[in-house]
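Trainee: pasting the sequence and the predicted coordinates here, then a few questions.
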Amino acid sequence: MKAVVIEQFGGPEVLQYKEVPTPQPGHQEVLIKVEKTSVNYADIKNRTGKKAKGDFPIILGLDLVGTIDQLGEGVTDLTVGQRVIAFPKTGSYAEYAVASEQLTFPIPDEISLDVAAASPIVAFLSYKLLKDVGRIEAGETVLVHSAAGGVGTTAVQMAKLLGASHVFGTVGSREKFRVAYEAGADHVFTYDDFSDNILELTDGMGVDIILDSMSGKVSEASMSCLAEYGRLVHFGNSSSEVGHFKTNELHNSCRSVLGFSLGNTRKKRPELLKEAAEHVIPFLARGDLDIVIGAEFPLHEVAEAHRLIEQRQHTGKILLTV
C-alpha cells in the first residue's frame, strides 16, 4: 500500500510518500480502507520528535474515515464493508490502517465524507472537554482559546449544543475573528486583551469554563477571568511555554484546573469514548455540528498541509484525501 512515513524526526521534508507493507488486524482489531484523514497539531509534534518516540518507520495520523476491509479474530460488533470513523493504531496517512474494535465507530450515510474525516478528533475531544471534564451545566459561560482552529470552532458549537448561555473565543489575530464568529462565538478577542474584556462583559464575574490548549502566559491570564467554582480545562501546549498557577488562586474561590488528553484516553481508557460517540455521531448526522474545513490536500502533498499548520495560517480542519 501507499503511505506517508517518517524515518527520522525533522521538518516537513522528512515526510515520505512510498510503498509499505499493508498491516494486518490482530485480536479484536479491524483493517480499514482509508478514504480520508485529517492533519492534527499532534502530528506536527510527532514528526518533530516532541511527542513520538523514535521507533522508525512511523506512519502519522490520528483519525480517519473509511470502510472495514477485514475483521480480526474476536470482532463481534462490526462487519466488512461497514462505513466507519476510527482512531487507528497504525497511523492514518495510508491506504489501509488497523484500529481496535473499541475505537472504531459505524456512521450513517447522512454524514458526508468530508465531515466524517474532519470530525473524530475535534468532535470527540470537544464533547469530552465540556461534558465530562468541564461538567458543563445549562446557562454557564465558556471561553474557548484558539477558537478559529479545528477544535476551537467545534468546541464553540458544542458548548452551545450542551447549553452554554454565552461563548467567548480567542484567536491569534484579528483576521481570524470572522471564523470564530461564524462558528457561533458571541465575542472574540486576541490573546493580548481577552481577560480584561471578559471581566468587563461579565460584570467582573468571569466565565465558568475555559478550554485551554495554549498553556504559558495564556493559561496564566485565564485564571484572572475564571469565575468562582469555575473550571479551567487544560488539554494542549501549542505555545510550547510553561504556565504557572498559585495555590491561593484555587482553594478559596473553589476553582479547578483540570487536565485531559484524548491520546492518553485512547490508549489507556478507550471505553470512555463510547459514550461520547453515542452523542457526537447523532449531532453530526443531524447537522447540529458544522465542522469547519479550512483546506484539503492529496496524501502525497501532506508536507504542504504540515507547513500550513506550522505557520499558523490555517483555520478549521485540514484534510488529506487518500
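Mentor: Yes, it's here.
Trainee: when you work out contacts or count neighbours from here on, use the C-alpha atoms and nothing else.
Mentor: Noted.
Trainee: what's next to stretch 12-29, contact-wise?
Mentor: 1-8, 31, 47, 70-75, 90, 96-101, 300, 302-304, 306-307 (Cα atoms under 8 Å, 6 or more residues apart in numbering).
Trainee: among those, which lie within helices?
Mentor: 47, 302-304, 306-307 (DSSP state H).
Trainee: need those in JSON lines (columns: neighbour count and distance to D132).
Mentor: JSON lines is the format used below for the ones in helices among the contacts of stretch 12-29 (neighbours: other Cα atoms under 10 Å; distance: Cα to Cα, whole Å):
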{"residue": "R47", "neighbour count": "26", "distance to D132": "30"}
{"residue": "V302", "neighbour count": "25", "distance to D132": "33"}
{"residue": "A303", "neighbour count": "18", "distance to D132": "35"}
{"residue": "E304", "neighbour count": "15", "distance to D132": "35"}
{"residue": "H306", "neighbour count": "21", "distance to D132": "31"}
{"residue": "R307", "neighbour count": "16", "distance to D132": "33"}
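Trainee: nearest to A155, out of those: which one, please.
Mentor: Closest to A155 out of those is H306 (22.4 Å), distances taken as Cα to Cα.
Trainee: what sits against that closest one?
Mentor: H306 is in contact with 12, 39, 44, counting by Cα under 8 Å, 6+ apart.
Trainee: quick one: which of these is most hemmed in?
Mentor: Neighbour tally across those (other Cα atoms under 10 Å): the maximum, 26 neighbours, falls on V39.
Trainee: what's the closest non-adjacent residue to that one?
Mentor: I318 (5.6 Å; Cα to Cα, 6 or more residues apart in numbering).
Trainee: quick check: the one you found touching A305?
Mentor: Yes - in this structure I318 lies within contact range of A305 using Cα atoms under 8 Å: 6.9 Å.
Trainee: ok, V65 - how many residues close by?
Mentor: Counted with other Cα under 10 Å, V65 comes out at 30.
Trainee: apart from its neighbours in sequence, what residue is nearest it?
Mentor: Closest to V65 by Cα to Cα, 6+ apart is I85, at 4.4 Å.
Trainee: got a list of what the one you found touches?
Mentor: I85 neighbours (Cα under 8 Å, 6+ apart): 63-66, 104-107, 116-117, 120.
Trainee: okay if I get those residues as a markdown table plus secondary structure?
Mentor: Shown next, in a markdown table, are the contacts of I85 (DSSP: H, G, I helix; E, B strand; the rest coil):
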| residue | secondary structure |
| --- | --- |
| D63 | coil |
| L64 | strand |
| V65 | strand |
| G66 | strand |
| T104 | strand |
| F105 | strand |
| P106 | strand |
| I107 | coil |
| A116 | helix |
| A117 | helix |
| P120 | helix |
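Trainee: below is structure B, check it against A:
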Amino acid sequence: MKAYVIETAGGPEVLQLREIDARRPNADEVRIRVRAFGLNRAELYRRSGRMGPITGQVVPGIEAVGEVLEDPSGTFHAGQRVATATGGMQVNRPGSYAEEVTVLRSNVVDLDGTTLGWEELASLPLSYLTVWGALGRLIDTAPKLTVLVRGASAAVGQAAVAYAKARGQTVLATTRSLENTARLKAIGADAVIIDSGSVAEQVRAAAPQGVDVALDVVGAGTVLDTARSVSAFGTTVVIGLMSGMPVLEQLDLARDLPNAVRLAFFSSSMLGSAALPLDGAPLRWMADRQASGATASLRVQTFAFGDVPRAHRLMESNGAQGKLVVLM
C-alpha cells in the first residue's frame, strides 16, 4: 500500500510517499481502507521531532474515515463505514496517512447509515471526539449553561462552538482576528470577543457572574486569564498546545485561580480508553446534524493524497481557519 513515511525529523519535505506493507489485524484490532483523513497540528509536531525523536520509519496521522476491511472479532463487518482517531497512531503504531490503517478496535466508531460524503466526514472525528471528551460530561445534559471557547478560530475551537450550541448552550467565542467573527457566529457563537491577550474583563461584561464552563484551545499562555472568566464552581478545561507545552511555572493556587474554579487538562490520548470508551461518542449525531444543515461544516480545504506536503505547509503557516482534509 502507499503511505507517507518520516525517517528523519524536519519540514514538510521529509514526508515521503512510499510503498509499504499493510498490517494484518491482531485479535483486538480492525483494518480499515482509508477514504479520507483530517490534518492536525500533532502531525506537525511528530514530523518536526517535537513529540520525540524519529526512530525507524514513522507513518503520521491520528484520524481517518473509511470502510472496514477486516475485523477478526466480527464486531465490525467488511464494508462498514467507520471513523477512527488516536489510540496510539503515529506514536506506537502506524498512522493514517496511508491507503490502509490498522487500529485498536476500541478506537473505531460506527458511521454506517450516515449520508455525509467522505471529505466532510473526515473533518469530524478528532475535533468532535476531543471536544466531547473535554466537555461532554460538563455540558451534554446540563441546561442553560454559558460556555466560553478561547481560541475558537482553530478547527477544534470551531468544533467546540458548534458542539456546545448543538447541546443548547449559550456560547461565547474568542478570536484574535475581527475577520473570523462572521464565521464563528455562523457556526453557533452567540457573541464573539476579540482577544488582545486578555479577555476576562470582556467576558465578565457579557456574563457578569462568569461563564459556567471554559474550553481553552490556546494553552498555558492564556489559561489563567481564561480561568478568571469562570464563575465559582465552574470549570476550565485546557486542550490546546498552540502557546507551547502545558506548563505553568510557580502556579499560586490561592492567588492565580479564582475561588472554587476547577482546572483540568484533557488529552485526546484518552479516546478509546477504559475511562472514555467511544461507544457513547455522539459522532454520528454530529455527522447527521451536518448532513441536515443544522451544523455548519468545519472543512475549509480538501487536498489530494499527493499534496500532503503542501497541506502541511499551509497548516504550519497558520493560514487555514478551519479543518484541512485529504481525500484519497
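Mentor: The structure has been received and is ready for your questions. All values derive from a computational prediction rather than experimental measurement.
Trainee: just give the TM-score of the two.
Mentor: Superposed pair, TM-score by TM-score structural alignment, normalised by the length of structure 1: 0.90. Supporting alignment: 315 aligned residues with a Cα RMSD of 2.1 Å.
Trainee: now check structure 2 for the residue matching the residue nearest to V39 of structure 1.
Mentor: Using TM-score structural alignment as the criterion, I318 of structure 1 maps onto L324 of structure 2.
Trainee: tell me the contacts of that match?
Mentor: 38-39, 123, 299-303, 311, 315.
Trainee: top of those residues by neighbour count?
Mentor: S123 (32 neighbours).
Trainee: hang on, it is in a helix, isn't it?
Mentor: No - under three-state DSSP, S123 of structure 2 falls outside any helix and is assigned coil.
Trainee: tell me which residue of structure 1 lines up with it.
Mentor: Using TM-score structural alignment as the criterion, S123 of structure 2 maps onto A118 of structure 1.
Trainee: for its match, give its distance to S112 of structure 1.
Mentor: Separation of A118 of structure 1 from S112 of structure 1 (Cα to Cα, to the nearest Å): 10 Å.
Trainee: about what we covered before: now restrict the contacts of stretch 12-29 of structure 1 to buried residues only.
Mentor: For these, a neighbour count by 16 or more other Cα atoms under 10 Å gives the buried set as 2-6, 8, 31, 47, 70-72, 75, 90, 96-101, 300, 302-303, 306-307.
Trainee: CSV for the contacts of I85 of structure 1, including distance to R178 of structure 1?
Mentor: Below are the contacts of I85 of structure 1 laid out as CSV (distance: Cα to Cα, whole Å):
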residue, distance to R178 of structure 1
D63, 27
L64, 28
V65, 29
G66, 32
T104, 34
F105, 33
P106, 34
I107, 31
A116, 24
A117, 24
P120, 24
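Trainee: nearest to E271 of structure 1 among those residues?
Mentor: T104 (11.2 Å).
Trainee: counterpart of that closest one over in structure 2?
Mentor: Taking TM-score structural alignment, the alignment pairs T104 of structure 1 with V108 from structure 2.
Trainee: what of E301 of structure 1?
Mentor: That one, E301 of structure 1, aligns with D307 by TM-score structural alignment.
Trainee: can you give me the neighbour number for that match?
Mentor: Neighbours of D307 of structure 2 (other Cα under 10 Å): 11.
Trainee: quick one: it from V68 of structure 2, how far?
Mentor: 25 Å.
Trainee: ok, E100 of structure 2 next?
Mentor: Applying Cα to Cα to E100 of structure 2 and V68 of structure 2 gives a distance of 10 Å.
Trainee: repeat that for V156 of structure 2.
Mentor: In terms of Cα to Cα, V156 of structure 2 sits 26 Å off from V68 of structure 2.
Trainee: look at these two and report which has more neighbours.
Mentor: Ranked by neighbour count (other Cα under 10 Å), V156 of structure 2 and V68 place V156 first, with 27 against 24.
Trainee: my read: the more buried one touches S127, true?
Mentor: Yes - under the criterion of Cα under 8 Å, V156 of structure 2 makes contact with S127 at 4.8 Å.
Trainee: picking up where we left off before, report the contact partners of the match of S123 of structure 2.
Mentor: By Cα under 8 Å, 6+ apart, the contact set of A118 of structure 1 is 37-38, 291, 293, 317-319.
Trainee: most widely separated two among those?
Mentor: The distance between the two most remote of these (Cα to Cα) is 13.9 Å, for T37 and I291.
Trainee: those two: which is more packed in?
Mentor: Neighbour totals were compared for T37 of structure 1 and I291, and T37 leads with 32 against 24 (other Cα under 10 Å).
Trainee: the more buried one contacts F87, correct?
Mentor: No - with contact defined as Cα under 8 Å, T37 of structure 1 and F87 do not form a contacting pair (10.2 Å).
Trainee: what residues are shared contacts of the two?
Mentor: Counting by Cα under 8 Å, 6+ apart, the common neighbours of T37 of structure 1 and F87 are 63-64.
Trainee: P270 of structure 1: neighbouring residues, count only.
Mentor: When neighbours are counted by other Cα under 10 Å, P270 of structure 1 registers 15.
Trainee: wait, it sits on L103?
Mentor: Yes - here P270 of structure 1 reaches L103: they are 6.7 Å apart, a contact under Cα under 8 Å.
Trainee: now stretch 253-265 of structure 2: buried residues?
Mentor: 257-258, 261-262.
Trainee: any chance of the residues you listed in TSV, plus distance to P143 of structure 2?
Mentor: Output for the buried residues of stretch 253-265 of structure 2, formatted as TSV (distance: Cα to Cα, whole Å):
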residue	distance to P143 of structure 2
L257	26
P258	24
V261	19
R262	19
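Trainee: show me the residues you listed that map onto strands.
Mentor: If you go by DSSP state E, these have R262 in strands.
Trainee: and A285 of structure 1, which of the three is it?
Mentor: For A285 of structure 1, the assignment made with three-state DSSP gives helix.
Trainee: show the contacting residues for it.
Mentor: 108, 110-111.
Trainee: mapped onto structure 2, which of those residues hold?
Mentor: For these, the contacts that are reproduced in structure 2, applying both residues aligned by TM-score structural alignment, their matches' Cα atoms under 8 Å, are 110-111.
Trainee: and which of the contacts of A285 of structure 1 is nearest to E182 of structure 1?
Mentor: The closest of these to E182 of structure 1 turns out to be I111 (Cα to Cα; 20.8 Å).
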